[in-house]
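Asks: Task: produce atomic coordinates for the following.
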Amino acid sequence: MTVPAQPLRVTVWGENVHEQREPEVTARYPRGMHGAIAEGIEANLGERVVVRTATLGDPEHGLTEEVLAGTDVLTWWGHAAHADVADEVVERVHRHVLSGMGLVVLHSGHWSKIFTKLMGTTCTLRWRSAHDRELVWTVDPTHPIARGIPHPMVIDEDEMYGEFFDIPAPDELVFLSTFSGGEVFRSGCTFRRGHGKIFYFRPGDQDYPVYHHEGVRRVISNAVEWARTDRPERAYPTLLRYDTEDFFTGHGYGGA
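Replies: Just a heads-up that it's a prediction; the model follows:
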């Protein structure tokens, strides 16, 4: 008898600051950007996924040890309050990513504490906050995250991000974006850190209805499926000592 696969457990984290302060953002995203992102994942993956949401204002930002232990993939959107994210929560998320939890970082989450910690760089870039058109070009059409995405994907309204983007060289470049000013940007990048898989996806400013865009929703849905680890259990990478000709059983080590 085939054992049915367990549903993918996704936690959608949103800062939820713009939605509280700016009426036009509230009107654009009545359930918050995190709500729109969660709706897109649910619409695309159906019964294959169980989605919960968490925000900055929740106790421990909604990212308790229990929540993270029960999360296969975490999505992250932040912008106005990166500094307000507690360092102990960042350390907790970082530990879970290295142990095998997937992470999908969206738009201005490039400057979040968790993404810069995982990348080890400033993650700075060029930007222009003006009504712009973005063309998202598929660089790797064989990648699972690109499944079902038009080439190019047209986003009629969005903010511009441009190179230089100070990130490590991606393990895989899936998407490249171009803008009306001639700028280009590495807009869909994968990374691996420890046992965790990470995807950064650029589109999604609060001033535009990007998270209602069907193509953007499909990319995020594909990404959370891709970022799920196939390891049997979550485990933090550890240093093990092996005896000569002992290939299989490592021993704990208490050194530096």
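Asks: going forward, measure contacts between C-alpha atoms and count neighbours the same way
Replies: Will do.
Asks: For the closest residue to L8 other than its chain neighbours, give its distance to A38.
Replies: Excluding its sequence neighbours, the residue lying closest to L8 (CA to CA, 6 or more residues apart in numbering) is V49, at 4.5 Å. If you measure V49 against A38 using CA to CA, to the nearest Å, the figure is 10 Å.
Asks: and these two? which has more neighbours close in?
Replies: Neighbours per residue (other CA atoms under 10 Å) separate V49 from A38, with A38 holding more: 25 against 19.
Asks: helix or strand for that one, which one?
Replies: helix 32-45 (DSSP states H and E).
Asks: Doesn't G188 belong to a strand?
Replies: Yes - G188: assigned to a strand according to DSSP: H, G, I helix; E, B strand; the rest coil.
Asks: To compare against the first, here's the next sequence to fold:
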Amino acid sequence: MSENLSVTVWNEYRHERDSDEVAEVYPDGIHAAVAEGFEERGFETRTATLDDPEHGLSEGVLKDTDVLTWWGHRAHEEVSDHVVDRVVERVRDGMGLLVLHSGHYSKPFKRLMGTSCALKWREADEKERIWVVEPGHPIASGLPEHIEVPEAEMYGERFDVPAPDELVFTSWFEGGEVFRSGCCYNRGSGKVFYFRPGHETYPIYYRDDIRDVLANAAEWAAPSDGPEPFFGNADPLEDV
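Replies: Here you go, the predicted model:
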């Protein structure tokens, strides 16, 4: 299925250019590492960044995108509202959206969730165990019972999002916190998956297990071939 799916990998692309520490981990940008994982697994892949014209998300690009991935951190407010409108409309029309790590504060995700999407956090190089709590879910296909990340930024509850339609992963951190780290939502005809790992100073997106999660999530979130819904005044199917 992946051979027929088009993925656009969006990244803010600011930390990698301003911080030597981040550039050492992701010299070509986080988007390049994420895109490499999709390319290796047979997806048709393009990248887009905040400073591209229209943030790289023109109407044409979004129309040709089956699944959009989103990584942002410090420049959420620089994303133009008209581009956010486009993204949200495409999701509701059927495009998949994978929101990564600090993208929980992105404009598209907050708009689709309708909440603050706030959480607690701490940077202390803590171990994270990402537990698969729904092993029969397609996003968990081929994974072990848990994924262990030796160093991570902590995200902790409460995570101010709506209760997920399906929860695939829950994380435990060395400091004692837990977090709903793999949340699935349906919005209109589209699907949204939030996946927690991915702080810019850790090489998370080079890991095969993390790349497998993202590939599984893209296939899950891709548009379906279901009927297009009709809204408005409708003629009866039977005599009334």
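Asks: tm score of chain vs chain?
Replies: After superposition, the two chains reach a TM-score (TM-score structural alignment, normalised by the length of structure 2) of 0.95; 239 aligned residues with a CA RMSD of 1.7 Å.
Asks: Please report how far the residue nearest to L8 of structure 1 lies from A5 of structure 1.
Replies: From V49 of structure 1 to A5 of structure 1 the distance is 11 Å (CA to CA).
Asks: next one: D87 of structure 1
Replies: 35 Å.
Asks: Identify the residue of structure 2 aligned to L103 of structure 1.
Replies: Superposed on structure 2 with TM-score structural alignment, L103 of structure 1 falls opposite L97.
Asks: ok, now which ones touch that match?
Replies: V67, L68, T69, W70, V91, G190, K191, V192, F193, A221 (CA atoms under 8 Å, 6 or more residues apart in numbering).
Asks: and the counterpart of the first one in structure 1, what does it touch?
Replies: The reference is to V67 of structure 2. Aligned counterpart of V67 of structure 2 in structure 1: V73 (TM-score structural alignment). The contact partners of V73 of structure 1, by CA under 8 Å, 6+ apart, come to L8, R9, V10, T11, M101, G102, L103, V104, V224, A227, R228.
Asks: Redo those as a markdown table? Include secondary structure and distance to T238 of structure 1.
Replies: Shown next, in a markdown table, are the contacts of V73 of structure 1 (DSSP: H, G, I helix; E, B strand; the rest coil; distance: CA to CA, whole Å):
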| residue | secondary structure | distance to T238 of structure 1 |
| --- | --- | --- |
| L8 | strand | 26 |
| R9 | strand | 25 |
| V10 | strand | 26 |
| T11 | strand | 26 |
| M101 | coil | 16 |
| G102 | strand | 19 |
| L103 | strand | 21 |
| V104 | strand | 24 |
| V224 | helix | 26 |
| A227 | helix | 22 |
| R228 | coil | 21 |
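Asks: now, among these, which is nearest to G188 of structure 1?
Replies: V104 (10.4 Å; CA to CA).
Asks: close enough to count as contact, the closest one and V224?
Replies: Yes - in this structure, V104 of structure 1 is within contact of V224 by CA atoms under 8 Å, at 6.9 Å.
Asks: Tell me which of these two has more neighbours.
Replies: Comparing V104 of structure 1 with V224 by other CA under 10 Å, the one with more neighbours is V224, at 27 against 23.
Asks: Relative to P203 of structure 1, how far out is the more buried one?
Replies: 16 Å.
Asks: swap in T178 of structure 1?
Replies: 12 Å.
Asks: Let me have the contacts of L97 of structure 2 in JSON lines, extended by distance to G142 of structure 2 and secondary structure.
Replies: Formatted as JSON lines, these follow (distance: CA to CA, whole Å; DSSP: H, G, I helix; E, B strand; the rest coil):
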{"residue": "V67", "distance to G142 of structure 2": "21", "secondary structure": "strand"}
{"residue": "L68", "distance to G142 of structure 2": "23", "secondary structure": "strand"}
{"residue": "T69", "distance to G142 of structure 2": "21", "secondary structure": "strand"}
{"residue": "W70", "distance to G142 of structure 2": "24", "secondary structure": "strand"}
{"residue": "V91", "distance to G142 of structure 2": "27", "secondary structure": "helix"}
{"residue": "G190", "distance to G142 of structure 2": "24", "secondary structure": "strand"}
{"residue": "K191", "distance to G142 of structure 2": "21", "secondary structure": "strand"}
{"residue": "V192", "distance to G142 of structure 2": "21", "secondary structure": "strand"}
{"residue": "F193", "distance to G142 of structure 2": "18", "secondary structure": "strand"}
{"residue": "A221", "distance to G142 of structure 2": "17", "secondary structure": "helix"}
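Asks: Need the max-distance pair from those residues.
Replies: The widest separation within the contacts of L97 of structure 2 (CA to CA) is 15.2 Å, between W70 and G190.
Asks: per the alignment, D207 of structure 1 corresponds to what in structure 2?
Replies: In structure 2, D207 of structure 1 lands on T201 (TM-score structural alignment).
Asks: looking at it, its match is touching V22, isn't it?
Replies: Yes - counting by CA under 8 Å, V22 is a contact partner of T201 of structure 2 at 5.3 Å.
Asks: What residues does the residue positioned nearest the centre of structure 1 make contact with?
Replies: Closest to where the C-alpha atoms of structure 1 average out (CA atoms, centre = their mean) is V104, at 1.3 Å. Residues near V104 of structure 1 by CA under 8 Å, 6+ apart: V73, L74, T75, W76, I198, F199, Y200, F201, I220, A223, V224, A227.
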